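Novice: dropping the sequence and predicted coords here.
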Amino acid sequence: MVSSSGSHNEHKRIDDPLYNSLLIKNYITYIKEFHPDIEIDSILNYAGITRYEVEDQGHWLSQCQVDRFNELLIEKTGNSNISREVGRYAASSKASGALRQYTLGFVTPSSAYRILEKQASTLSRGFTLKTRKIASDKIEVTVTQKPGVMEKPYQCENRTGIFEAVAKLFTNELAKVEHPSCFHKGDDCCRYIITWGRTRSIIWNRGCNYSILASMLVSLALFFVLPILPWVFVVLFCVLLAMTFSLYSQQLKKKELSTTIETQGDAAIDHLDEMNIRYNNALVIQEIGQATSTILD
């Protein structure tokens, strides 16, 4: 009886709407750029997904649908690691402009990773995600599947790729992701240890702080050793050095902010395109309704 009930529950969850269409849209955008020869419609048809469902960010897909999509995609590309590559590609504004814009709203990678705890539910209903800060450049993410959900290893790989990509939005480099525990290896949950590098502006800003401290100590020590005039020259040199560090770090920070603003502009354009599509669809529905009403009258 228990086995039968469990089997029924599993089947029910396989057909439940669990995954937002944005995840599949990332795949499609990736395919268009790196595998333009592949016919996307044939993969969608095999998976039982329509183009309209992919474009509708309020639509959710079942485990069965995403499994069939991945199955045929691997067959056509011959790349068994494509899910992770697509996850990494999520750092591109073309792939997920809204997600990218939302992530860049946070000042540091640490803040962006911590907000994943809330953001994850907008992409999947199949798991819960918890984060724990370990250090200023390291965080632990724990993903626990909900009862009856049977995720596949490729989804774990896709998630890993997304975790790698989040840091790239800030540091221009993929994060290092360790995966010591995995549901598909018999563990209770998937656990990820994510480490990322510091941005150049942060490194130079830290150098600026150290140079100011060193300058103060050197100036104070030499005050009792050097004559007044040489000591003044040393102080001026130290001040000039600290100012150089400070100005360069500020320049780097402005450049990074400029890149962020430019990226958010791209994401805003994507939003406008989506709004235009939905508006046009609404007009078509309205015209159909009016035409139907005229015929019936």
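Specialist: That came through, no problem.

Novice: contacts and neighbour counts: CA atoms only from here.
Specialist: Will do.

Novice: for Leu61, helix, strand, or coil?
Specialist: State at Leu61, reduced to three classes by DSSP: H, G, I helix; E, B strand; the rest coil: strand.

Novice: one more: Val141?
Specialist: Here Val141 is recorded as strand under three-state DSSP.

Novice: could you measure from it over to Leu129?
Specialist: 7 Å (C-alpha to C-alpha, to the nearest Å).

Novice: after the helix or strand harbouring Tyr102 comes which helix or strand?
Specialist: If you go by DSSP states H and E, Tyr102 is part of helix 93-103. Of the helices and strands lying after helix 93-103 in sequence (DSSP H and E), the nearest is helix 109-114.

Novice: now that following helix: buried residues?
Specialist: 109-110, 112-114 (16 or more other C-alpha atoms under 10 Å).

Novice: before we move on, what about stretch 21-41?
Specialist: 21-31, 40.

Novice: tell me the buried residues in stretch 154-166?
Specialist: 154-166.

Novice: give me the distance from it to the chain's centre.
Specialist: How far stretch 154-166 lies from its chain's middle: 8 Å, per C-alpha atoms, centre = their mean, to the nearest Å.

Novice: how about Arg159, what does it touch?
Specialist: Contacts for Arg159 (C-alpha atoms under 8 Å, 6 or more residues apart in numbering) come out as 84, 87.

Novice: try it again with 10 Å
Specialist: Arg159 makes contact with 83-84, 86-88, 143, 153, 165, 192 under the criterion C-alpha atoms under 10 Å, 6 or more residues apart in numbering.

Novice: how close does it sit to Phe127?
Specialist: From Arg159 to Phe127 the distance is 12 Å (C-alpha to C-alpha).

Novice: please apply the same query to Asp270.
Specialist: Using C-alpha to C-alpha, one gets 28 Å for the distance from Asp270 to Phe127.

Novice: please convert the contacts of Arg159 to a markdown table, extending it with distance to Leu229 and secondary structure.
Specialist: As requested, these are exported to a markdown table (distance: C-alpha to C-alpha, whole Å; DSSP: H, G, I helix; E, B strand; the rest coil):
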| residue | distance to Leu229 | secondary structure |
| --- | --- | --- |
| Ser83 | 66 | helix |
| Arg84 | 63 | helix |
| Val86 | 63 | helix |
| Gly87 | 61 | helix |
| Arg88 | 58 | helix |
| Val143 | 64 | strand |
| Pro153 | 70 | helix |
| Ala165 | 54 | helix |
| Tyr192 | 58 | strand |
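
Novice: putting a second one here so we can go through both:
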Amino acid sequence: MDRLRAMRVFIAIAQSGSLSGAARQLGQPLTTVSRQLAALETDIGTTLVTRTTRNLSLTDAGRSYVETCRRVLEELDAAESLIAGRDDDLSGEIVITAPVLFGRLYLLPILVRFLALHPRLDAKLHLADRVVDLAEEGIDVALRIGALPDSTLVATKLGSLRMVTCAAPAYIRNRGEPKAPAALAAHDCIAFTPLPPGGTWLFKSAAHGRRAVRVKPRLSVTTAEAAIDAAIAGLGVTRVLSYQAEAALARKRLRTVLEPFDDTTIPVHLVHRAVRLPRPQVRLFLDFAARELRTRLGKAQSTAR
């Protein structure tokens, strides 16, 4: 048995969730994929997948082993590229994930420029407003907003964001500017659905401490874009991450309010799996994206102030 080939087949099975999906992904007959999996399970002496008539899932041993396979193959590919001096001639694929709006506004333009520099490299960009498991979903690099939990992932700090409370200039002229978080009770508010626990907006600052304000929204929406559009239209006050309101603030279609009560920063990181020798496309993309994103986040913070 070709162990490395069988490991690649097993990774494809884990990613696709089925033998037929792995066969399509690899361009191999289904019988070959099934035979490779059976040989691998026999060789290591344990069951890696549980099969039913409807689906296939990894066993506990399978989940552990697929991560080992990824790490081994990534380091092997990276070593071969290093020996061959192929850093400047990247090929293959890189898989990246990011939150939907941040990914579209910030990461996509950077990825496009990176691909233009490396014509033989392909990429997949998964935009999702959830925490994606890098190992389980075959992700090379993830962008994360917020405090990171303890994990084995390697993190690169890019900068920070903050929450901004804002409204249209016309709304502020008509209704007045709230001077303290408690004053929001007298204002129309535009909130995301669902609201944070207890239906509150939480303000934190060094000067004023922590203040939680219960909000009864005039309008509840499910996306930042909708909240910002409603605020621009003059419906009320909304509260979003600074990058989400960046364009509207720069064009003076929105104004920030309650800034002294909200100076807590929210970190932004790129994370990747811990391997001794990352693949060249991962290592070079991390360097390229970190440099570009640090500059962009710095400008966004200036705009939001």
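Specialist: Great, that's in hand. Remember, it's a predicted structure, so these values are computed and weren't measured experimentally.

Novice: now the TM-score, please.
Specialist: Scored against TM-score structural alignment, normalised by the length of the first structure, the superposed chains reach a TM-score of 0.20; 100 aligned residues with a C-alpha RMSD of 6.4 Å.

Novice: do a quick rundown of the helices in the first structure.
Specialist: Ranges of helices in the first structure, per DSSP state H, are 2-15, 21-34, 40-47, 51-55, 63-77, 82-89, 93-103, 109-114, 116-119, 153-171, 200-223, 228-296.

Novice: for the last one, name the packing helices and strands.
Specialist: On a contact count with 3 or more C-alpha pairs under 10 Å, 6 or more residues apart in numbering; DSSP states H and E, helix 228-296 of the first structure meets helix 51-55, helix 93-103, helix 153-171, helix 200-223.

Novice: ditto for the fourth one
Specialist: Under the contact definition 3+ C-alpha pairs under 10 Å, 6+ apart, helix 51-55 of the first structure sits against helix 21-34, helix 40-47, strand 60-62, helix 228-296.

Novice: next one: the shortest one
Specialist: Using 3+ C-alpha pairs under 10 Å, 6+ apart as the contact criterion, the secondary-structure elements in contact with helix 116-119 of the first structure are helix 93-103, strand 127-135, strand 138-145.

Novice: reformat these as CSV; add mean neighbour count and distance to Val2 of the first structure.
Specialist: Putting these into CSV (neighbours: other C-alpha atoms under 10 Å; distance: least, C-alpha to C-alpha, whole Å) gives the following:
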stretch, mean neighbour count, distance to Val2 of the first structure
helix 93-103, 20, 41
strand 127-135, 16, 23
strand 138-145, 19, 20
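
Novice: circling back to that earlier point, got the helices of the first structure as a markdown table, with distance to Ser181 of the first structure columns?
Specialist: Listed next are those as a markdown table, based on distance: least, C-alpha to C-alpha, whole Å:
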| stretch | distance to Ser181 of the first structure |
| --- | --- |
| helix 2-15 | 23 |
| helix 21-34 | 23 |
| helix 40-47 | 30 |
| helix 51-55 | 32 |
| helix 63-77 | 22 |
| helix 82-89 | 17 |
| helix 93-103 | 26 |
| helix 109-114 | 19 |
| helix 116-119 | 18 |
| helix 153-171 | 11 |
| helix 200-223 | 32 |
| helix 228-296 | 34 |
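
Novice: with respect to Ile134 of the first structure, which of those lies nearest?
Specialist: helix 109-114 (9.9 Å; C-alpha to C-alpha).

Novice: chain center to the closest one, what's the gap?
Specialist: Chain-centre distance of helix 109-114 of the first structure: 10 Å, with C-alpha atoms, centre = their mean.

Novice: quick one: stretch 86-99 of the first structure to chain centroid distance?
Specialist: On C-alpha atoms, centre = their mean, the centre of stretch 86-99 of the first structure falls 7 Å from the chain's centre.

Novice: how far does it stretch from one end to the other?
Specialist: End-to-end for stretch 86-99 of the first structure, by C-alpha to C-alpha: 14 Å.

Novice: Val213 of the second structure: which element?
Specialist: strand 209-214.

Novice: the helix or strand that comes right after that strand - contacts with which helices or strands?
Specialist: Going down the chain from strand 209-214 of the second structure, the next helix or strand is strand 219-221, by DSSP H and E. Contacts defined by 3+ C-alpha pairs under 10 Å, 6+ apart place strand 219-221 of the second structure against strand 189-192, helix 224-232.

Novice: quick one, which of those gets closest to Phe285 of the second structure.
Specialist: Taking those one by one with C-alpha to C-alpha, helix 224-232 is closest: 28.0 Å.

Novice: so which bits of the closest one are buried?
Specialist: Applying 16+ other C-alpha under 10 Å to helix 224-232 of the second structure flags 224, 227-232 as buried.

Novice: from those, which single one is nearest Leu127 of the second structure?
Specialist: For those, the nearest to Leu127 of the second structure is Ala224 (14.9 Å; C-alpha to C-alpha).

Novice: where's the most centrally placed residue in the first structure relative to Thr144 of the first structure, distance?
Specialist: What sits nearest the mean C-alpha location of the first structure, by C-alpha atoms, centre = their mean, is Val166, with 4.2 Å. Val166 of the first structure sits 20 Å away from Thr144 of the first structure, going by C-alpha to C-alpha.

Novice: related to what we said a few turns ago, find residues that contact each of Arg159 and Phe127 of the first structure.
Specialist: In contact with both Arg159 of the first structure and Phe127: Val143, using C-alpha under 10 Å, 6+ apart.

Novice: packing partners of the longest strand along the second structure?
Specialist: The longest strand of the second structure (DSSP state E) is strand 154-167. Helices and strands touching strand 154-167 of the second structure, by 3+ C-alpha pairs under 10 Å, 6+ apart, are strand 141-145, strand 200-205, helix 224-232, strand 237-241, helix 246-250, strand 255-257, strand 265-272, helix 280-304.

Novice: can you lay out the ones you listed as TSV showing distance to Leu30 of the second structure?
Specialist: Listed next are these as TSV, based on distance: least, C-alpha to C-alpha, whole Å:
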stretch	distance to Leu30 of the second structure
strand 141-145	30
strand 200-205	53
helix 224-232	44
strand 237-241	47
helix 246-250	50
strand 255-257	58
strand 265-272	32
helix 280-304	30
